[in-house]
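Novice: my questions are about this predicted structure, shown below with the sequence.
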Amino acid sequence: MIFASALIALQIIGFALASPLQPRAVAKDEHEYRQKKAVAYYSPASGGGSMLDNAGDGFGEPLNVIISGLSDPTVLTDAGFLNFARAAGLSTECLGLHLGAPQSANLGDGHGPVNQTTELRQDFGDVLLGTCLESLVGGNHLRVFRQNGPTANSGALVSSEQDVEQSHNIIPNGYDIGRDNFVTSATAAGLSYNNVKYSVKSETVSGLLQPGSSGINHGISIDGNVILLTVHTA
């Protein structure tokens, strides 16, 4: 599967504003002030980081989806992103049990390498038990990271999206396929979950990842594109 700002394998970069907010008396003014101070994301490379996470043995998985720091603040919280992900067909791991070791990413925000915030899996329409099926047969899953350090506090979420099958081996072109499947679901008309409706703008960003398979886990080639999603609630 999503980019490391929330960068999403899905790897998503965290949320936070670029600088502390000053109190505002009126909600509308507060919203406008946040929009002026916030940024969509910072390039991890500018701060010595990478759009590849650390999957071990010198290889990484692409952070190929970013949830923009300009998204509604509620979407960038842990609970808010989980609700959005469930609307897009992903949920928490089967019975709360995690398969495999967590991966880390350096988003160039001054925190250095930090473990993933969470890992979500395709739920096949059942948010309670559907991810147990994904654990058995494979499907889309994502890892989420936050970009919220002292030197690059975008508040964005970055994720790494990937499509897997057969004992969770990533299928050929699985990173790009996982990203595209997630984006298709996340930008669908009428997207909603738990009485929250979403409006999502999608933008393709080049230059953050290099196309090809150099340094990529499992030697799987990628097209180098990262999808930036700006998510608003209705």
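Specialist: In hand now; what should we look at? Every value quoted in this text rests on a predicted model; they were computed, and no experiment measured them. Numbering: from 1, shown residues only.
Novice: please count neighbours and contacts with C-alpha atoms only from this point.
Specialist: Fine.
Novice: packing partners for the lengthiest helix in the chain?
Specialist: The residue-count maximum for a helix in the chain (DSSP state H) belongs to helix 174-186. Secondary-structure packing of helix 174-186 (3 or more CA pairs under 8 Å, 6 or more residues apart in numbering; DSSP states H and E): strand 140-148, strand 153-165.
Novice: among those strands, which is the most enclosed?
Specialist: Ranked by mean neighbour count, those are led by strand 140-148 with a mean of 34 (mean count of other CA atoms under 10 Å).
Novice: next, the one to line up against it:
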Amino acid sequence: MFSPVLILLCLQGVLAAYLGERGVAFVDPTTNGGSLLDNAGDGFGEPLNVIISGLSSPDVLTDDGIINFARAIGFSKECLGIHLGAPQSANLGDGNGFVNQTIELREDFGNALLGTCLESLIGGNHFRVYRQNGTLADTGALFLAVSKEEDIEEQHTIVPDGYDIGRDLLAANAVNDGSTTSFGGVTYYTTAENITGLLPAGAAGYVEFNIAIDGIVTLLTVMIVV
């Protein structure tokens, strides 16, 4: 017997398949001259190492939706709404060219109101969000640049192997050993798939802080359970 949750998720997936261009998980940015590295502003970039699939529940892919999902997996908006440093940009090959990050979210240590203030002091996981929605690839997918960073004394540089570590921590929180996660009265069921071939392994002088990566991008499909 199939559980009601699995039946619901299957029906939602079938519905997504009929939504035209929004019915694909994502389009490889390099197909249309984009990149899986954002622009950190210094000639280097951070890997877009997690993708929230365009086949996720539509409400997840909105600005408010990704913030609520982030809170369900241990992240929240920046401390007191204050952002230090220039935003980074990314070209997702959707025809929009380089666009600044939509939002930056930080580990909240279990406190969605003030926990990110602690992350700003002691370091932790964080991610930037970019949306693929141009005329060349209007998938609605969210590309995340995830990394674990040092504390404020180290000027928030990335910890050794911090891109791969940050990706894996976020994915583990989202999948939650096959269970659901929830916040603000919304419950999520998330599945993950690791994809190779989108990002090259290594650093080769193009990854920010010259930190080598394993080249894996994790695709998350996030469904709202009702």
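Specialist: Everything's here; your move. Small disclaimer: the values here were computed from a predicted structure and weren't measured.
Novice: circling back to that earlier point, JSON lines for the helices and strands packed on helix 174-186 of structure 1, including distance to Lys37 of structure 1?
Specialist: Converted to JSON lines, these look like this (distance: least, CA to CA, whole Å):
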{"stretch": "strand 140-148", "distance to Lys37 of structure 1": "14"}
{"stretch": "strand 153-165", "distance to Lys37 of structure 1": "10"}
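Novice: out of those strands, nearest to Glu61 of structure 1?
Specialist: With distances scored as CA to CA, the stretch of those nearest to Glu61 of structure 1 is strand 153-165 (6.9 Å).
Novice: Provide the aligned range in structure 2 for the helix or strand that the longest helix of structure 1 is followed by.
Specialist: Following helix 174-186 of structure 1 in sequence order, the next helix or strand is strand 192-193 (DSSP states H and E). Mapped onto structure 2 using TM-score structural alignment, strand 192-193 of structure 1 covers residues 182-183.
Novice: what about the matching stretch, how far off from structure 1?
Specialist: Following the fit onto structure 1, the mean deviation recorded for stretch 182-183 of structure 2 is 0.9 Å by mean CA distance after the TM-score superposition for structure 1.
Novice: and that stretch, how far out from the chain middle?
Specialist: Distance, stretch centre to chain centre, for stretch 182-183 of structure 2: 17 Å (CA atoms, centre = their mean, to the nearest Å).
Novice: and the contacts of that stretch?
Specialist: Asn68, Phe69, Arg71, Ala72, Ile73, Tyr188 (CA atoms under 8 Å, 6 or more residues apart in numbering).
Novice: correct me, but the fifth one touches Ser179?
Specialist: No - contact between Ile73 of structure 2 and Ser179 fails when scored by CA atoms under 8 Å: they sit 11.8 Å apart.
Novice: sorry, back to before: against structure 2, what's the mean shift for the longest helix of structure 1, could you check?
Specialist: Helix 174-186 of structure 1 sits 0.4 Å off on average (mean CA distance after the TM-score superposition for structure 1).
Novice: and that helix, what's buried?
Specialist: Gly174, Tyr175, Asp176, Ile177, Gly178, Arg179, Asp180, Asn181, Phe182, Val183, Ala186 (16 or more other CA atoms under 10 Å).
Novice: reformat the residues you listed as TSV; add distance to Gly149 of structure 1.
Specialist: Putting the buried residues of helix 174-186 of structure 1 into TSV (distance: CA to CA, whole Å) gives the following:
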residue	distance to Gly149 of structure 1
Gly174	30
Tyr175	26
Asp176	28
Ile177	30
Gly178	28
Arg179	25
Asp180	28
Asn181	30
Phe182	27
Val183	26
Ala186	27
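Novice: out of those, which one sits closest to His141 of structure 1?
Specialist: Checking the buried residues of helix 174-186 of structure 1 one by one against His141 of structure 1 (CA to CA), the nearest turns out to be Gly178, at 7.6 Å.
Novice: residue in structure 2 paired with the closest one?
Specialist: Match for Gly178 of structure 1 (TM-score structural alignment): Gly166.
Novice: any idea how far its match lies from Ala141 of structure 2?
Specialist: Separation of Gly166 of structure 2 from Ala141 of structure 2 (CA to CA, to the nearest Å): 20 Å.
Novice: over to Phe127 of structure 2?
Specialist: 15 Å.
Novice: next, the counterpart of Gly65 of structure 2 in structure 1: secondary structure please.
Specialist: Aligned counterpart of Gly65 of structure 2 in structure 1: Gly80 (TM-score structural alignment). Under the three-state scheme (DSSP: H, G, I helix; E, B strand; the rest coil), Gly80 of structure 1 adopts helix.
Novice: contacts only, for Gly80 of structure 1.
Specialist: So Gly80 of structure 1 contacts Thr74 (CA under 8 Å, 6+ apart).
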